[in-house]
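Engineer: Here is my input; please provide its structure:
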Amino acid sequence: MIASNLDEALALTKKFTSKPSNEELLKLYGLYKQATEGDNKGDTPGGFDFIAAAKHNAWLNNIGKSKEEAQEQYISFVNSISSKYI
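Structural biologist: Reported below is the predicted structural model:
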């Protein structure tokens, strides 16, 4: 199955039978947030919340990308890894 839009790509990730690597999950998260919300304008999480900090940084990695560009990259990335996890 190949996704052709953001909704299909998101649905495809829900069919994964095993969990992608943390690196892949963070890339998916950052691209999805950029595609749906735009640039990350939130404060960096403080303290020892390493997961929140990693997610925040993954989203920051996409700063400046248009929502459309992030959507295209998200769809492409989901399609590229889906064969490993379905």
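Engineer: hey, let's count contacts and neighbours off CA atoms from now on
Structural biologist: OK.
Engineer: For the residue nearest the centre of the chain, give me its contacts.
Structural biologist: What sits nearest the mean C-alpha location of the chain, by Cα atoms, centre = their mean, is L28, with 2.0 Å. Residues near L28 by Cα atoms under 8 Å, 6 or more residues apart in numbering: 74, 77-78.
Engineer: Next, the structure of the following sequence, for comparison with the previous one:
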Amino acid sequence: LYGYAKIADGEKFEDAKKPGMMDLPGKAKFNRWQKFHDENLSAADAQKKYVEAVDALVAKYGLKQ
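Structural biologist: From the prediction side, this is the model:
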């Protein structure tokens, strides 16, 4: 979800600071964002994929209120 959100928000990957060596969650998020950037995923496509991913999670786990 993080990578889709970063692309959809129009944030520039080139300006991103690479996470530290021991920041494993940060590295995972950064790598996913880089993957989508390298694939030239558009902001509109990223928004669509983000919504699809959230809908799939809601369908699988439901919502607690």
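Engineer: which residues of the first structure fall in helices?
Structural biologist: Per DSSP state H, the first structure carries helices over the ranges 6-13, 22-37, 50-60, 67-85.
Engineer: what's the closest of those helices to T44 of the first structure?
Structural biologist: Among the helices of the first structure, the nearest to T44 of the first structure by Cα to Cα is helix 50-60 (6.6 Å).
Engineer: Neighbours of the closest residue to I63 of the first structure other than its chain neighbours, how many?
Structural biologist: Ranked by Cα to Cα, 6 or more residues apart in numbering and with sequence neighbours excluded, the top spatial neighbour of I63 of the first structure is D39, at 5.1 Å. By the measure other Cα atoms under 10 Å, the count of residues near D39 of the first structure is 18.
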